[in-house]
Every structure is written in structure tokens, then in C-alpha cells.
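Trainee: Sharing a model prediction with you, sequence too.
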Amino acid sequence: MKLLIENIEKAFKHPDKTNVPVLKDVHIPVSDGSFVMILGESGCGKSTLLNIIAGIEAPTSGNVWVDNKKVTRPHPAISFLFQQPSLLPWLNVIDNIAFGCKLRGDTDDLSNRISYFVDLIGLSGFEKNYPSELSMGMACRVSLARALIGHPKILLLDEPFVSLDTFTRTRMQEELISIWEKEKFTVIFVTHDIDEAIIMGTNVVLLGGTPCSVRKMLEINAPYPRKIFDRQLSLKRTHIMMQLEKIYKKNRSNHHLSIEEGYDRFIRYKQA
């Protein structure tokens, strides 16, 4: 499924009625079946961009296109995985996974689909467990299965592993790559972790600046599974770090903030 993020701009209204620009001319063509990592510092507008792609939030200007059709509302072919699992505590694993499908009336062969994804995410034997009985890693797996059970063509992920410990995060990264290779959907994954971007992505889009814009797009032609100490990936990592340093230095030279201005910017970033 073809996805085009076309010249997206987004500004929020400040309490004093002025427009506060967050995203500027963000243009990202996405190849079908690719795994695109959106990399940028915390608060730069990555989550806002993901909400716009999902049709949850409207851009100030620009468009998102799926198969040459403009996205103006949540799209049936797009699924979203948030930072926190957000499982319903009164439902067990099976019912949490099935919740969205039942809500949409998408119940054809649902039992077999649930069994397939429970097995795929490695939770066989935990089908009747409730969220309070799951570890954070297991809850993330349930949330991932819930996002995938409708067989989306595009999966959006907003730093879904950020709250996991290093070992669990590594396992979840590997499992997501394995599922993506089997299911062949397109992935847009937001992160502020350089290593995560390089380990997982077929492409890395580097966002930065104020307002935020695309600073660099990199293709990573390396087989899976990947190790960050591989020479080719180490060179990519160094290149990205150099680009981030340039952005940081430019931001510092362009903006000498008073305490009041710094606090005001912090509030705006939190809203983004």
C-alpha cells in the first residue's frame, strides 16, 4: 500500500493567539512494505506527525495520501500502537486482542486469527490471563497482537518499547522484525534512540530543528538480524550522530532563550 506524507506543516495556537509552528514542510515518500524509522529528539513533534498520518489530527497544511486517497480521518488500513499498552483491565488476553475487531464487526474467522497471533507473539498458555497478571513485555505483545489482528497494511508505532528494560526491548525489537518479515506490512516507527533506528529500519528519517523538518533520509541496506557493532551499521550510526550534532549546534546558535522563553518552549513541546 502506497503512503505519501506530503509537505506536512503543523502549528498550534498559543494562549496569546499566536501560531506556534511545530512541523515544517515534512515530506516523506514511503515504499510499500518498508520499515521506516522516524528519528528525532524528544519533543520535536514526532508524535504529532504520527497522529497526522493516522488521521487522528489534521495538519495545518499538506496532506497524507494512502493509495492516492487523502487521509482525513482514521483509515481502516492503518493501525496504531501507542507508547503504553493501554489494555482493558477487565478483559483477558484473548478479549483484549479481539476488542477492536468486535467493535468494528470484523468477526470472520476471528477465533483462528486470535490463535494465530497469540502463537505468533509467544503468549500461548496465557490466553485467559488479565493485564494485572502480565509483565510489561507480555502486555506489549498483547497490544501488538491487537494492532495486527485486523491485518493492517500500515502499522504506526509511537516509541512502543520505551518503558521496557534493555533485554525485553531487544526481544520485542527482534519479534516485531520477525512478524513484519512474515506479514509484509509497512511500518512507520517513531523513536529517539539511534541504535533502535539502525537495528530495525530499512530507512531512517532524521527530524530536527525548530520548527521540526526532515534533515536527512538514509537507506540501510543490511540483512536481519542486525548487530549495532557491525562495521556498516557503526558507520551509519556515526553519520547520524554527526547530523544530530549539526542540528543541535544550529539550534543553540539560533536561539538564546531567557528563562521565560525556555519555559514557554517546554510547554509547547509537551503539547506537541
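Mentor: Structure received.
Trainee: CA only for contacts and neighbour counts going forward, please
Mentor: OK.
Trainee: Now for this structure: which helix has the highest residue count?
Mentor: Counting residues, the longest helix in the chain under DSSP state H turns out to be helix 231-254.
Trainee: putting a second one here so we can go through both:
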Amino acid sequence: MAADTSAPRAPALPPRTRPWILTYHSVSDPTDDPYGITVSAERLDEQLTWLRRRGLTGVGITALLRARSAGERGLVGLTFDDGYADFVDEALPVLLAHGFGATVFVLPGRPGGSNVWDPLGPRRPLLTEEGVRTAAAAGVEIGSHGMLHRDLTTLSDDDLRRETHDSRDALRRITGHAPAGFCYPYGTADRRVAESVRDAGYVYGCALAPGSLSGPHALPRTHVSQADRGARLRAKEVRHRLRERRAAASRRGDAG
């Protein structure tokens, strides 16, 4: 039987609302971490435990958007950027222990490479193609982070197409399925970039703070660090809700 290479259809977001999505990167020793993007497996376990006690279940983004479209609540999106190899060894066992899902955004142009885009290091290995398949076989949603982790807003149209369209084709070859989601490297996107992602066939795109962009191809997320425990996570949740209320009020004003 031929592999299914079609992506899920885009779920419709409820009007004037965007779900809470958390952003992780590497799950390993956070001691040497000049960018504040690493959490230990122990801290990840603590953070997921806090979510469970709040009545929240972590899921991948496609599952999150489908649930929101159906009116379901009690879910939070979990994303892991860059496709570090430690996702399989460190993050995945913690996720499975909690019964949580997630989306990992990988770089098919750097299989088994390292985070050479971080000038301060430290160098961390990235997932191989086999590692990507291992994560997918465990039920993790695989999304694209582009081919090489480049600031897409600075690229020519041809290079942008390679990062968006070609990375989708590469992940389809690796996993047998076309990815539904794209994550903008550095969390940065503009309208041209978002349109390229949409035109490539992705049904959603994740940023950090997408600003004036809105819709399923510009989903905002909340960065999570080693320092985030109960009180800080609660503060970040409240901040997300307040931002969404202000954004919803602004959209209502524009519609009026």
C-alpha cells in the first residue's frame, strides 16, 4: 500500500481566539546555555506535572487545532524547535510518561548535524532521519523548521521557496507523510513568508510573537525555560490570556 502523503485539512479556529502553545528547544543539561533555551528532563517533568494539575493535557498542534475547532478545552500545545537529538532520548520518555503529545519541528537539510546557527554554542546534535522516524513512530507530530534554520524574512524568493516547499517534500520522503505544520526559524515571519508557507501546503505556521499577522499561519507561542516553575508558568499563562483578549478586542474593532 502506498504511503499517505497528504496533510490534514486546516481546522478552523474559533473566532477571535488562539490557543496556548508552549515552545521548547533542547532537553538536556542546561548549565551551558547562553540562549536560555534548554531545560533538563527533570524540569520538563515538573512543568508537565504542573500542567496536569491545572487540568491541561499537552498535545501536538494539529490535534490542538482540531480540538479547538470542535469546541474542546483543557489542551495546551507543546512544541520542540530545531529537532535536537535529545528529543528522542530525553524529552520523549517524559512526554510518554505523562500521556502527552507534542510537535517537533525539524530541519531536514541538516540530518545528524548540529546547531551551527548559534554562534555562542554549545554544539548540540540534531536528529538523524532515523531519529525523526523514531519520533513519528511514537506518535509525535513532525513539522518543518525549514531546511537550514535561516531567517526567512531575509531570503530571496527562490531561497524562501527552498526552505518552505522543499523542506515539506523532504519530510514527506523521510516519514511518508507531508507535514501539516511549519515553524518559523527565530520565530520571525512577515506576510511574504507566511504566504510562502501557506502556498507550500502547510495548514498552520508557528511563530513567537507574530504581531499584525493573524490566523492559523501565524500562531503565537510562549517560550519555556529552565527557570519556569509553577508561579512563572502561571504568569505566562495569564499573560497569554490577556494578550489574546486585547487582540480579540482589536479584531472586533477592525471588523466594526
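Mentor: In hand now; what should we look at? All of these numbers come straight from a predicted model, not from anything done at the bench.
Trainee: where does the TM-score land?
Mentor: Scored by TM-score structural alignment, normalised by the length of the second structure, the superposition of the two chains gives a TM-score of 0.38; 156 aligned residues with a C-alpha RMSD of 5.7 Å.
Trainee: that older thread, report all helices and strands that the longest helix of the first structure contacts.
Mentor: helix 194-200, strand 203-208 (3 or more C-alpha pairs under 8 Å, 6 or more residues apart in numbering; DSSP states H and E).
Trainee: Those: which one's closest to residue 186 of the first structure?
Mentor: Closest of these to residue 186 of the first structure is strand 203-208, at 11.5 Å (criterion: C-alpha to C-alpha).
Trainee: Now the element after that closest one, going C-ward?
Mentor: Remark: after strand 203-208 of the first structure, the chain's next helix or strand is strand 213-219, criterion DSSP states H and E.
Trainee: can you pull the buried residues of that following strand?
Mentor: For strand 213-219 of the first structure, the neighbour count (16 or more other C-alpha atoms under 10 Å) marks 213, 214, 217, 218 as buried.
Trainee: Pull the contacting residues for the third one.
Mentor: Think residue 217 of the first structure. 203, 204, 205, 206 (C-alpha atoms under 8 Å, 6 or more residues apart in numbering).
Trainee: give me that answer again for 6 Å
Mentor: Residues counted as contacts of residue 217 of the first structure (C-alpha atoms under 6 Å, 6 or more residues apart in numbering) are 204, 205.
Trainee: Now distance to residue 23 of the first structure too, for the buried residues of strand 213-219 of the first structure, in JSON lines please.
Mentor: Listed next are the buried residues of strand 213-219 of the first structure as JSON lines, based on distance: C-alpha to C-alpha, whole Å:
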{"residue": "213", "distance to residue 23 of the first structure": "6"}
{"residue": "214", "distance to residue 23 of the first structure": "9"}
{"residue": "217", "distance to residue 23 of the first structure": "16"}
{"residue": "218", "distance to residue 23 of the first structure": "20"}
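Trainee: and residue 170 of the second structure, which of the three is it?
Mentor: State at residue 170 of the second structure, reduced to three classes by DSSP: H, G, I helix; E, B strand; the rest coil: helix.
Trainee: Count the neighbours of it for me.
Mentor: Residue neighbour count, defined by other C-alpha atoms under 10 Å, stands at 19 for residue 170 of the second structure.
Trainee: Within the helices and strands, which one has residue 65 of the second structure?
Mentor: Judged by DSSP H and E, residue 65 of the second structure forms part of helix 61-69.
Trainee: Helices along the first structure, start to end?
Mentor: So, for the first structure - with DSSP H - the helices run 46-54, 93-104, 110-120, 136-148, 166-183, 194-200, 231-254, 259-271.
Trainee: shouldn't residue 205 of the first structure be in contact with residue 38?
Mentor: Yes. Assessed by C-alpha atoms under 6 Å, residue 205 of the first structure is found in contact with residue 38 at 4.9 Å.
Trainee: the more surrounded of those two?
Mentor: Higher neighbour count among residue 205 of the first structure and residue 38: residue 38, with 27 against 21, using other C-alpha under 10 Å.
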